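Peer 1: curious how this folds, go ahead:
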Amino acid sequence: MLTLVISLPTSTRRQEKISVRLQAAEIAFVMLMGVDGRELSASEIKSFAPSRFMARFRRPILAAEIGCTLSHKLALETFLASEESTALILEDDAVVPANLRQAIASLLVHLPGDWGLLKVGGIGGVRGRLLLETAVGKIVRTHATTVCAHAYVVSRQGASQLLRNILPIRFPYDIYLRDTHVHGAKAFEVVPTLVAQEDLAGSRIDQGRIENPSSSEMRSMLAYFAWKLGYEIRRRPHVLKIMGLSAAVAPSRITRHS
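Peer 2: You can find the predicted model right below:
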């Protein structure tokens, strides 16, 4: 398994901390220098995100959020250029447990041959169908993963599917990862989560979101409702197809495997 850690050249302290953690977990890794959104030109931003306004959040997408997506795009492409069959992709603020390598190995053996994405780190509730309870945690076949993109495993098929619709950038990468009906990768998540994330108080993205709250203008609200209608029209059939009627009707529940 290839392990890639996404970082920025200036984030030396984070690089030092996660290096120590991965060494303790006996995981060999590659430190991958990502894209700093602050260094993108206006023309580059326009090419990657032609419509910067996100109706679902009623605000423009941040340059840092664009940089985050491009960094994960680079990680997926780097993986596919290798000869490895799976990749663990981490952000440099991931808190890696000492048993992560063994835990992931024990989870992967239970996944079907066409799996694409296994989230091992995230914040929020997991929605989907319980596949199996293991010593590591519950494996859930999910139609909507948790948010945050600091720790996930992909197969070659999954990486290809994630890359297929990653551009143009329409919303933050962790939301793209969550919306399985958009990228189409067969997604699973372990509950409880294995990889935590350090305090986000100093995150440039988090700070940018605080400084750019959702607009309450009527035009923004109308755009949101139009987006929401289209979103549900596309999402509900996807949930129904892969999860069944109960999940489509009550998508916030984890249903038992049948």
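Peer 1: going forward, measure contacts between C-alpha atoms and count neighbours the same way
Peer 2: Fine.
Peer 1: assign residue 185 to helix, strand or coil.
Peer 2: At residue 185 the chain is in coil, as set by DSSP: H, G, I helix; E, B strand; the rest coil.
Peer 1: tell me, how many neighbours does it end up with?
Peer 2: Per other C-alpha atoms under 10 Å, the neighbour tally for residue 185 reads 24.
Peer 1: centre of the chain versus whichever strand or helix holds residue 142, how much separation?
Peer 2: Assigned by DSSP states H and E, residue 142 falls within strand 138-144. The chain centroid and the centroid of strand 138-144 are separated by 14 Å under C-alpha atoms, centre = their mean, to the nearest Å.
Peer 1: who touches that strand?
Peer 2: 107, 126-133, 178-181, 187-192, 239, 242-243, 254 (C-alpha atoms under 8 Å, 6 or more residues apart in numbering).
Peer 1: roughly how far apart are the residue sitting furthest away from the middle of the chain and residue 58?
Peer 2: In the chain, counting by C-alpha atoms, centre = their mean, residue 218 sits farthest out from the average C-alpha position, at 30.9 Å. Residue 218 sits at a distance of 10 Å from residue 58 (criterion: C-alpha to C-alpha, to the nearest Å).
Peer 1: circling back: show me what the next helix or strand after the strand holding residue 142 is packed against.
Peer 2: Using DSSP H and E, the helix or strand that follows strand 138-144 in sequence is strand 151-155. Packing contacts for strand 151-155, counted by 3 or more C-alpha pairs under 8 Å, 6 or more residues apart in numbering; DSSP states H and E, involve strand 86-91, strand 117-119.
Peer 1: which residue ranges of the stretch 51-200 of the chain form helices?
Peer 2: Counting by DSSP state H, counting those that start in this stretch, the stretch 51-200 of the chain has these helices, from start to end: 63-80, 100-108, 156-164, 173-178, 180-183.
Peer 1: here is the second sequence; please produce its structure so I can put it next to the first one:
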Amino acid sequence: MLKTYVINLDRASERMAYMRAQLDGQSFAYERIAAVDGSKLKPPIPGFDERGYNLLHGRRFHPGEVGCYLSHMEALRRFLGTDCLHALILEDDGALPADLAAVVEEALTAAEDWDILRLSSVSHGHKFPVRRLPGGHELAVALTREKGSGAYLVNRRCAEVFLRRLDPMRMAWDIAYDTEYLMGLKALLMMPLPVSQTGGPESQIQIHNHLYKLPRWRYLTVFPWRAWVETNRVIHRGFRLLTLKWLYRRS
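Peer 2: Model prediction:
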């Protein structure tokens, strides 16, 4: 059983209309999550660690990023309030394929291989295929950071672990949930990526990022953290890549 959520600000009705036009033709129902409006948040904010955010992310309070993060966490809570086994979480700016339902069904045939499956990314690093799916897509491992959180599938274990380990917020959502390997979770990408984050409405967060960056000297705390995270990413995902390559070497 699958639940589908679309994260959308109340004041972004045009973006919801954009998503509705793409989803209404699909064979599954979806539920809108009223996104947390960061512009209405005033520190201190429950679920937001401002000191940790400054130290690990190198930015001052960014209302858009905080609202986005809290919205994704709410989608996970909503999912765990159901008896469904998987959730498809969508932001409201993705260009969806006309056969999204079939793509999701194809992904679920290999649900034993992942706790979280990315269906979109805004990064261009090399992805290493490990398993071919019946519909022609492939599952792949990324050894570099994958940014963007426009579309992804999660199972219940992933939702439970994220809600426990990623609260409070200390970095942007797409950076935080891309450290799943530090939490004992399995992540893969679906290739070619079914959902594009470049063909829809302009991001409401990224265009203002430069306004919230802290002085360069403050990155003295950020760089060691990033180096540790990236080193662990290569080690953990590299080992998983080799394991899956061996497991599916005949496919």
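Peer 1: tm score of chain vs chain?
Peer 2: The TM-score (TM-score structural alignment, normalised by the length of structure 2) is 0.85; 247 aligned residues with a C-alpha RMSD of 2.9 Å.
Peer 1: still on that earlier bit, just so I know, which of the helices of the stretch 51-200 of structure 1 lies nearest residue 24 of structure 1?
Peer 2: The closest of the helices of the stretch 51-200 of structure 1 to residue 24 of structure 1 is helix 100-108. By C-alpha to C-alpha, the value is 10.2 Å.
Peer 1: that closest one vs structure 2, mean deviation?
Peer 2: Its aligned residues in structure 2 lie a mean 1.1 Å from helix 100-108 of structure 1 after superposition (mean C-alpha distance after the TM-score superposition for structure 1).
Peer 1: quick one: buried residues of that helix?
Peer 2: Within helix 100-108 of structure 1, the residues scored as buried using 16 or more other C-alpha atoms under 10 Å are 100, 101, 103, 104, 107.
Peer 1: tell me the spacing between the fourth one and residue 192 of structure 1.
Peer 2: So that's residue 104 of structure 1. With C-alpha to C-alpha as the criterion, residue 104 of structure 1 and residue 192 of structure 1 are 13 Å apart.
Peer 1: likewise for the first one?
Peer 2: As judged by C-alpha to C-alpha, residue 100 of structure 1 and residue 192 of structure 1 stand 13 Å apart.
Peer 1: ditto for the last one
Peer 2: Taking C-alpha to C-alpha as the measure, residue 107 of structure 1 and residue 192 of structure 1 are separated by 13 Å.
Peer 1: on that earlier part again, for the helices and strands packed on strand 151-155 of structure 1, which one sits closest to residue 49 of structure 1?
Peer 2: strand 86-91 (22.1 Å).
Peer 1: how about residues contacting the closest one?
Peer 2: With C-alpha under 8 Å, 6+ apart as the test, strand 86-91 of structure 1 has contacts from 1-7, 75, 79, 149-156.
Peer 1: please redo it, this time with the cut-off set to 7 Å
Peer 2: Strand 86-91 of structure 1 is contacted from outside by 1-7, 79, 150-156, using C-alpha atoms under 7 Å, 6 or more residues apart in numbering.
Peer 1: on that earlier part again, of the helices of the stretch 51-200 of structure 1, which is nearest residue 22 of structure 1?
Peer 2: helix 100-108 (9.0 Å).
Peer 1: quick one: list the elements packing against the closest one.
Peer 2: Contacting helix 100-108 of structure 1 under the criterion 3 or more C-alpha pairs under 7 Å, 6 or more residues apart in numbering; DSSP states H and E is no other helix or strand.
Peer 1: what's the offset of it from the middle of its chain?
Peer 2: Distance, centroid of helix 100-108 of structure 1 to centroid of chain: 19 Å (C-alpha atoms, centre = their mean).
Peer 1: same deal with stretch 163-171 of structure 2?
Peer 2: Distance, centroid of stretch 163-171 of structure 2 to centroid of chain: 14 Å (C-alpha atoms, centre = their mean).
Peer 1: contact partners of it?
Peer 2: By C-alpha under 7 Å, 6+ apart, the list of residues contacting stretch 163-171 of structure 2 reads 47, 48, 49, 52, 53, 56, 57, 73.
Peer 1: and those residues, which two are the farthest apart?
Peer 2: 56 and 73 (19.4 Å).
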